[in-house]
Each structure stands twice: as structure tokens, then as C-alpha cells.
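[1] here is the input, now give the coordinates:
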Amino acid sequence: MTMGDETPVTSLILPVLIRPILSQLEKQDISASQTLRSALTKAEASCPGLTHELVLGIMRKGDLTVNLNESILRLQGAATETDEYRLNRSEDAFQELNRKSAALKRILSRIPDEINDRKTFLETIKEIASAIKRLLDAVNEVNGFIPGTTGKQALEQRKREFVKFSKRFSNTLKEYFKQGLADAVFISALYLIHQTNMIIATVKQKCE
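    Okay, here's the model as predicted:
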């Protein structure tokens, strides 16, 4: 199963839901936690969407009705950044990109709590627009550190993808104010979180 166009949540189940649970387990049994983390990470890498299927299977078994898009978006706010989506280089440009990436994801995670309060939500939308601009500025700063033309092109491509999903998010908001479909906003926000993670992953790959 590959990440379908309507389910960005598949790529976020492991970092946002499963890994924080494994971090809690580490306090009781570090070796069991690390074994599980390694196994699930490998399984997800070879079969993207597997952890999503696992969670859906558990929910079906327990007869649970949960809006996973909304839940993962909420959980993103409480999740600490995993090493996978955090840059280790100490230069200001990299640390700034870490901060701007985390800030955007934190603001997006507030959407489920604020979407029904129009005044608050409109303020949050302004914050999201500013956070997107700051993130793009931070990406431009980091681009100067990336060696070689192909590395720079890869990051530029990621940036274009991010901008495309930012525009889609903006269009989804316009539709929401006409039709009131909150889930479409949650999905679009998850896409933006995924694209933010992909920017960090690309920088890591080309620079670390």
C-alpha cells in the first residue's frame, strides 16, 4: 500500500502515534521498546502504510469509532520531534529550520480545537500563513549549505511540493467556509505536516 492521495495520515501514524508510545515503554523496558521500534520502522519502510493498517485493525477489533485524521492532527501538537524529522547540524540555519518546522506543525495541530470558533480560527489561519512564510525563508537559508547541484534541485523540488500543498490548504479553507467540511481541512493540514517532514528528511539526506 502506498500513501494514497486522500490519506496523508498513513505517513504520520508511526512518528506521531506509535513512537511516543514506544518512548513511554522505554521507561519500563528499554530493550523491548528498541526492538519494537526497529521492527516497526523497518516494516513501515518496506511496506508504507503498514502501521496505519495495524492501527485500523486494532480499532476494528475494539469496535472503536475514531476520526484518525482529527486525532493524529491533535496528537501532533503533543508529539516531540523524532530524530528522523530533526536536523542535527549546529549551524543557525539548520536550527532555525528545526524551529520553524516544529512551530508550523504545532499551529496546525490546534485546528481541531479551534475550527468551530470562527473568530479564533481566522486568527489561527493568519498564524499558519506567517509560519508557512517563515518556514520557506528558513529553507532558503539552508539551501546555501547543500553541496552540489542535484542536492539543491532536490530541495527546490520539495519546496515546490510544499508550496503546492500550501495553496491546496488555502483552497480547502475557502471551501470549508462555504460548505463546513472540517475533515477536509484536517486532511489538508496533515498533508502540510507530511510535506514539512519531507523537507527536513531531504535536508538530512543531502547535508548530514
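[2] okay, CA-based contacts and neighbour counts for the rest of this
    Fine.
[3] in this structure, which spans are helices?
    19-28, 30-46, 50-61, 68-78, 92-109, 111-114, 118-143, 149-179, 182-207 (DSSP state H).
[4] I'd like the structure of this one too, to check against the first:
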Amino acid sequence: MTMGDEALFASMVMPVVFGPILEKLEKRDIGAAQTLRAALTKAETNHPGLAYDMVKGILRKAELAGKVDMCESLLRLEGLNQSDEFRIDRPEPAFQELNQQSATLKKILSRIPDEIYDRRKFLETIKDIASAIKTLLDAVNSVVNYIQGPENKQLLDQRKREFVKYSKRFSNTLKEFFKNNQKSDVFLSANYLVNQTSVIMKTVKAAC
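    Here you go, the predicted model:
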């Protein structure tokens, strides 16, 4: 595992692992949840990767370190993630469509660990992913006119190019998978694509 992969997991742990837990806590005690979220966010900002280190520490304490595939687990959890962190709170249909398409792509990607063992199902999933990628990019293009300022538009364009790059990388990884059957490479590439989807949503949200 490279340092880049570790950084990817570190960026995913807060929204994928801690985010849903905090949202459930908010329904029971919103004050405590907000205090805990603020503390975790501040700690993560000051010490990037802290949340990921906490998860690894818990796994070691439970003697599960080496028994849990972090890459596969994060990908699976993304399919269950209903967090509002990456949702854009705007009523316009274009933003609602973008919310829907980003969630759809992540959910389809999260099916990979279950369906990669069934060639027929996996091929159908690959088609679904390709369609979801195109639809998401169309949705991003639909909100460009709502973005204020040339710098924000330029940043979003950069995020789109990065997303396309990781989409192509994912496609190449799939081609290699059918030659060498390295599932872990597919899981990792899918997680990068999930993360790039989140980056796009954060960029749009910050600019609106």
C-alpha cells in the first residue's frame, strides 16, 4: 500500500465511518453530536489522518488488524452511507439531480465487492458504472451556470478533469482485472473514484 492509498483511506474514514455514526447520534442528542463532530473535525484538521489512525487502533485492540480489508470495507460502507455532508442544500432541479447522481454512482461502486465474483453480474455492474459516470458528468455540467466567480468555475473544471482521469484509471484497472484477477486493485480504484465524486460535490457545495 502506497502513501497515496493511505491518504485516500484517511480522507474517507471521517465521512464514511464516523459521519453516519454522528448523524444517528444527532437524532438522540443533537447537542452532544454537534460537540463531538466539532471536536473530531478540529482534531482531524489539525492532525490529518487521526480518524483513520483511531480506526486502525481499534482494529488492533480487537485483534482484527490484518483480518479486515480496509479497502474493501470502506467501499462496502459507502453504499450504506446516507450522510448529508456531500449533499447540496439547494432546491433547484439541477442540484437535486447532481445529489441523486453522485449518490447513485457511489452506491453502484459499493456493489463491486459482492458482484466481482459473478462475471455476469459484474459485467452488468460495469455497464451501470459507465452510465452513472456519464450521467454524473452531465449533472455537473448542468450546475456550472449557478457557480459564482471565475475562480470557482475554474476549480470545478479542474475537479471534473481529475474525475475523468480517475474514471479512465478505473476502466484500465478493470481491463487488467480480467487478465490477472487482482480484486484488490479494483477495490482500490473504485475507492479513488468514490473519493473524486465526493471532491466534486464538496467543490460545488462550497461554491454555492
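[5] any idea what the TM-score comes out to?
    With the length set by TM-score structural alignment, normalised by the length of structure 1, the two chains reach a TM-score of 0.93; 204 aligned residues with a Cα RMSD of 1.5 Å.
[6] quick one: closest of the helices of structure 1 to Thr10 of structure 1.
    Thr10 of structure 1 sits nearest to helix 50-61 of all the helices of structure 1, at 5.3 Å, using Cα to Cα.
[7] one step back: same list, the helices of structure 1, but as a markdown table with distance to Glu84 of structure 1 and mean neighbour count please.
    Converted to a markdown table, the helices of structure 1 look like this (distance: least, Cα to Cα, whole Å; neighbours: other Cα atoms under 10 Å):
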| stretch | distance to Glu84 of structure 1 | mean neighbour count |
| --- | --- | --- |
| helix 19-28 | 11 | 15 |
| helix 30-46 | 11 | 14 |
| helix 50-61 | 17 | 15 |
| helix 68-78 | 15 | 20 |
| helix 92-109 | 12 | 21 |
| helix 111-114 | 24 | 16 |
| helix 118-143 | 17 | 17 |
| helix 149-179 | 17 | 16 |
| helix 182-207 | 7 | 21 |
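[8] okay, the ones you listed in JSON lines with distance to Glu6 of structure 1 next?
    Shown next, in JSON lines, are these (distance: least, Cα to Cα, whole Å):
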{"stretch": "helix 19-28", "distance to Glu6 of structure 1": "23"}
{"stretch": "helix 30-46", "distance to Glu6 of structure 1": "19"}
{"stretch": "helix 50-61", "distance to Glu6 of structure 1": "13"}
{"stretch": "helix 68-78", "distance to Glu6 of structure 1": "10"}
{"stretch": "helix 92-109", "distance to Glu6 of structure 1": "18"}
{"stretch": "helix 111-114", "distance to Glu6 of structure 1": "18"}
{"stretch": "helix 118-143", "distance to Glu6 of structure 1": "22"}
{"stretch": "helix 149-179", "distance to Glu6 of structure 1": "13"}
{"stretch": "helix 182-207", "distance to Glu6 of structure 1": "7"}
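[9] show the contacting residues for the nearest residue to Tyr191 of structure 1 once chain neighbours are set aside.
    Residue nearest to Tyr191 of structure 1 in three dimensions, not counting chain neighbours: Pro8, with 5.5 Å by Cα to Cα, 6 or more residues apart in numbering. Residues in contact with Pro8 of structure 1 (Cα atoms under 8 Å, 6 or more residues apart in numbering) are 187, 190-191, 194.
[10] how near is Pro8 of structure 1 to Gln153 of structure 1?
    Distance, Pro8 of structure 1 to Gln153 of structure 1, by Cα to Cα, to the nearest Å: 24 Å.
[11] try Arg86 of structure 1
    For Arg86 of structure 1 relative to Gln153 of structure 1 (Cα to Cα), the value is 21 Å.
[12] how about Asp92 of structure 1?
    Using Cα to Cα, Asp92 of structure 1 is found at 22 Å from Gln153 of structure 1.
[13] and if you look at Asp63 of structure 1?
    The value you get for Asp63 of structure 1 to Gln153 of structure 1, if Cα to Cα is used, is 47 Å.
[14] which residue packs closest to Lys100 of structure 1, ignoring adjacent ones?
    Leu135 (5.1 Å).
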